[in-house]
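[1] Got a sequence here, can you build the structure:
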Amino acid sequence: MNTQEIATKKIVECNEIEIHYKRPIFNSHNKVASSEDSERFIRSFIDEKRIDYKEFFWVMLLTNANQIIGISEIAAGNTTGVSINIKEIYQLALLANAPAIIVAHNHPSGKLVPSEADRKLTRKLTDASKLLDITLLDHLILTSEGFVSFSDSNWM
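    Predicted structure coming up:
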């Protein structure tokens, strides 16, 4: 068997990916109606003892009615930043059939001012959202003392 025949055989043997999704019971969802709700639900999910230690990034998956399907920690970084894989955020949203998301990360420094990297990431997430028809509702920055919302601050 030559190299091309082996390559062709391997392609033929490739399995199809299957996605199985069961929607959570509708009445069991918590609803997000404001940035304060988003912050409260994310804080209930995260370990507050780590918020001043290093940066973390989370995504909240929502229904059309802004009910929470789930929250996931996407990445953990160091004291000055966190590296985000945008594909992983939207992969989760697609797998959960979530038409909307809210993202959040913390600033261990305690500063509630978005960095240029934070703003650039939000623009990239907004662009990707438009392509995938998934609404990016907000981007929150959390500290142990408070939070700031990109949406409330008209930064999106």
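
[2] can we go C-alpha only for contacts and neighbour counts from here?
    Noted.

[3] Can you tell me the closest non-neighbouring residue to the residue most central in space within the chain?
    Of all residues in the chain, the one closest to the mean position by CA atoms, centre = their mean is residue 59, 2.5 Å from it. Leaving aside its chain neighbours, residue 59 sits nearest to residue 103 (4.4 Å; criterion: CA to CA, 6 or more residues apart in numbering).

[4] is it true that the one you found lies in a strand?
    Yes. Per DSSP: H, G, I helix; E, B strand; the rest coil, residue 103 lies within a strand segment.

[5] Identify the residues contacting it.
    Each residue near residue 103 by CA atoms under 8 Å, 6 or more residues apart in numbering is listed here: 57-60, 136, 138-140.

[6] From these, which land in strands?
    57-60, 136, 138-140 (DSSP state E).

[7] now the residues you listed in a markdown table, with distance to residue 10?
    Formatted as a markdown table, the ones in strands among the contacts of residue 103 follow (distance: CA to CA, whole Å):
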| residue | distance to residue 10 |
| --- | --- |
| 57 | 37 |
| 58 | 37 |
| 59 | 36 |
| 60 | 38 |
| 136 | 39 |
| 138 | 43 |
| 139 | 43 |
| 140 | 45 |
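
[8] Second chain to compare with the first, below:
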Amino acid sequence: MICGHNFHYGCRTFSNYSNSSIVNTPRIIIAHNHPSGRSDEPSQNDITFTQNLNKILKMVGIELIDSIIVSPNSYYSLADNRLLSE
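    Purely as a prediction, here's the structure:
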């Protein structure tokens, strides 16, 4: 479980992952939704944010296992599609 506060990135809200190290969380999975249902494919912004977050998490010893995008009828795993790192 990730505990912490929220911060805003564009028009979306993400949990503050730095607090996960306080509760000794060595690995995390993040997720967000695309409620419109038009696509579960990541935007370039989704990919860039995830790759930057992954770099930061590595610096503090936390492994990002996956970033998942959920839409009404499916999901998209950035890990399965090898998009967690540049």
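
[9] and which of the contacts of residue 103 of structure 1 is nearest to residue 71 of structure 1?
    Nearest to residue 71 of structure 1, judged by CA to CA, of those is residue 60 at 4.4 Å.

[10] The closest one and residue 74 touch, don't they?
    No. Applying CA atoms under 8 Å, one finds residue 60 of structure 1 not in contact with residue 74, separated by 10.2 Å.

[11] who has more neighbours, the two?
    More crowded of residue 60 of structure 1 and residue 74, by other CA atoms under 10 Å: residue 60, with 24 against 20.

[12] Can you report how many residues neighbour the nearest residue to that one once chain neighbours are set aside?
    In space, and not counting its chain neighbours, residue 60 of structure 1 is closest to residue 71: 4.4 Å by CA to CA, 6+ apart. By the criterion of other CA under 10 Å, residue 71 of structure 1 has 19 neighbours.

[13] now swap in the one 10 residues further on and tell me
    Around residue 81 of structure 1 sit 18 other residues, with neighbours defined as other CA under 10 Å.

[14] Surely it is within a strand?
    No. According to three-state DSSP, residue 81 of structure 1 belongs to no strand; its state is coil.

[15] still on that earlier bit, residue 113 of structure 1: which of the contacts of residue 103 of structure 1 is nearest?
    The shortest approach to residue 113 of structure 1 among the contacts of residue 103 of structure 1 belongs to residue 140, at 10.7 Å (CA to CA).

[16] Tell me the residue in structure 2 aligned with the closest one.
    Residue 140 of structure 1 maps onto residue 68 of structure 2 when the alignment is built from TM-score structural alignment.

[17] What is the burial count for that match?
    20.

[18] List the contacts of it.
    Residue 68 of structure 2 makes contacts with 29-32, 75-78, as judged by CA under 8 Å, 6+ apart.
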